[in-house]
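Peer 1: give me coordinates for this.
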Amino acid sequence: MLSRVGLAGYTTADGLLDEDEGADDQEGAAATERATGPAARRTSTSSRLVRDAAIGARVKELHRHACQICETRLQYKRRPYSEAAHIRGLGNAHNGPDEMPNLLCLCPNHHVLFDGLEIYVDVDGIVRRTHGDKTVGRLRQHNSHHIDGAHLDYHRTLCDLNRMARS
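Peer 2: Just a heads-up that it's a prediction; the model follows:
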């Protein structure tokens, strides 16, 4: 289903394959045989997206580091901790923008569920589980943080495709 809409290999909003898809059995076997010593290293060249940390920091500050879904405010090393989650992923094939209308302030648990397409925000601002449609809560809004509905629509579409692919 995902390959028909140009998203082959993208089973999550963050663009990463599930752990069991693409796991290399030979590396796993070698890791279990090596019981002591430093981990092996491999040289590689990569490119990665450049994100504007100030935008994420602004969203977190506006929401006082409280998750927009559950209101959790974490403390880590005596400082507030929250995560700026992109609604429409930045990487290929999503190509979302790195801007405030494409960000949510979430706790780590809700961030991983959102990126994993396990939860979504419906058109009324209710956060629901993708499988079973159970209500999780209501997305808390802030007057100074406009969320682009087109990005939420895109995320909902991914959740629908994920639901159909797993059925």
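Peer 1: C-alpha only now, for contacts and for neighbours.
Peer 2: Will do.
Peer 1: report how many residues lie close to the closest residue to residue 74 other than its chain neighbours.
Peer 2: Of all residues not flanking residue 74 in the chain, residue 81 sits nearest, at 5.2 Å (Cα to Cα, 6 or more residues apart in numbering). Look at residue 81: counted by other Cα atoms under 10 Å, it has 19 neighbours.
Peer 1: same question for the one 10 residues further on.
Peer 2: Taking other Cα under 10 Å as the criterion, the count of residues near residue 91 is 15.
Peer 1: check contacts around the spatially most central residue of the chain.
Peer 2: Nearest to the geometric centre of the chain sits residue 115, at 2.5 Å (Cα atoms, centre = their mean). Under the criterion of Cα atoms under 8 Å, 6 or more residues apart in numbering, the neighbours of residue 115 are 12-14, 87.
Peer 1: hmm, which two among those residues are most spread apart?
Peer 2: Using Cα to Cα, the contacts of residue 115 span at most 11.6 Å, a distance reached by 12 and 87.
Peer 1: neighbour count for the two, which is higher?
Peer 2: residue 87 (30 against 22).
Peer 1: before we compare anything, build this one as well:
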Amino acid sequence: MDRDAGSAPGTGVLDTVQPVAGLTHASAELLRNPFLRLQAVIKLCSTYFDGVDQRELLSRVGLAGYTTAEGLVDGDVEDEEGATATERATGPATRRTRTSSRLVRDAALASRVKELHDHACQICETRLRYKRRPYSEAAHIRGLGNPHDGPDELPNLLCLCPNHHVLFDGLEIYVDVDGLVRDTHGGASVGRLRRHNSHHIDEAHLEYHRTLCDLNRMTRS
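Peer 2: The predicted model follows:
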């Protein structure tokens, strides 16, 4: 009996193609690249899910990591049930046993990017002092956590003040192709990313972050 054009393929076809999660092996291999995977997510959201809450959709299908530049790391897991609303609100805070798994970051790299920029934010030039010592933060451009799988290396780091670190990780600002730092949702310039001759920044990581901001703009509209 002839099959309809929209019917499922027979088992013989599946045995021949050996799909991975419904994809051919070639497609599955391509999607191992974080940037291509991100572009595929944006294409699917803009083409097929324009009328739905896309942030909720990403969360429900296990792609919540795309809502921040940091991505998702193995989260803390409590060994007992969380606190209830009926627990007393006075006295010492309740203690619970927790187990966690964290990504290992190279502290020497973080120190290096801060020293190169003399702890001055590469966006606003702010130099903070805390407990009589300079304070700045090393921000990964492409997050180390899932699904970004960014590398822990100097070309993937920026030296930022806490304010701009939060905005950068939260996809509220991005660096455009001309080096201007712009507001994700309005496009207004908030400054220019200052460079240092001894600190090469991988433009591919900045492009990845810009694309994440495109997805954030789309899901927030």
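Peer 1: give the aligned equivalent of the residue nearest to residue 74 of structure 1 in structure 2.
Peer 2: Under the alignment (TM-score structural alignment), residue 81 of structure 1 pairs with residue 135 of structure 2.
Peer 1: residue 110 of structure 2 and residue 139 of structure 2: what is the separation?
Peer 2: Distance, residue 110 of structure 2 to residue 139 of structure 2, using Cα to Cα, to the nearest Å: 8 Å.
Peer 1: hmm, I was thinking of residue 44 of structure 2
Peer 2: Residue 44 of structure 2 is 29 Å from residue 139 of structure 2, by Cα to Cα.
Peer 1: the two: who's more crowded?
Peer 2: Set residue 44 of structure 2 next to residue 139 and count neighbours by other Cα under 10 Å: residue 139 wins out with 23 against 12.
Peer 1: assign that one to helix, strand or coil.
Peer 2: strand (DSSP: H, G, I helix; E, B strand; the rest coil).
Peer 1: got a list of what it touches?
Peer 2: Neighbour list for residue 139 of structure 2: 157-160, 165, 169 [criterion: Cα under 8 Å, 6+ apart].
Peer 1: just confirm residue 36 of structure 2 is within a helix.
Peer 2: Yes - assessed by three-state DSSP, residue 36 of structure 2 belongs to a helix.
Peer 1: pull the number of nearby residues for it.
Peer 2: For residue 36 of structure 2, the count of nearby residues is 13 (other Cα under 10 Å).
Peer 1: got it, and residue 111 of structure 2?
Peer 2: Counted by other Cα under 10 Å, the residues lying close to residue 111 of structure 2 total 15.
Peer 1: so stretch 144-162 of structure 1 aligns onto which residues of structure 2?
Peer 2: Going by TM-score structural alignment: stretch 144-162 of structure 1 matches residues 198-216.
Peer 1: please enumerate residues in contact with that stretch?
Peer 2: Applying Cα under 8 Å, 6+ apart, the external contacts of stretch 198-216 of structure 2 come out as 35, 38-39, 42, 66-69, 113, 116, 141-142, 154-157, 171-176, 184.
Peer 1: span of stretch 152-165 of structure 2 from start to end?
Peer 2: End to end - Cα to Cα - stretch 152-165 of structure 2 spans 16 Å.
Peer 1: and it, which stretch of structure 1?
Peer 2: Across structure 1, the stretch matching stretch 152-165 of structure 2 (TM-score structural alignment) is residues 98-111.
Peer 1: which parts of the matching stretch are buried?
Peer 2: 98, 100-108, 110-111 (16 or more other Cα atoms under 10 Å).
Peer 1: got a list of what residue 57 of structure 1 touches?
Peer 2: residue 84.
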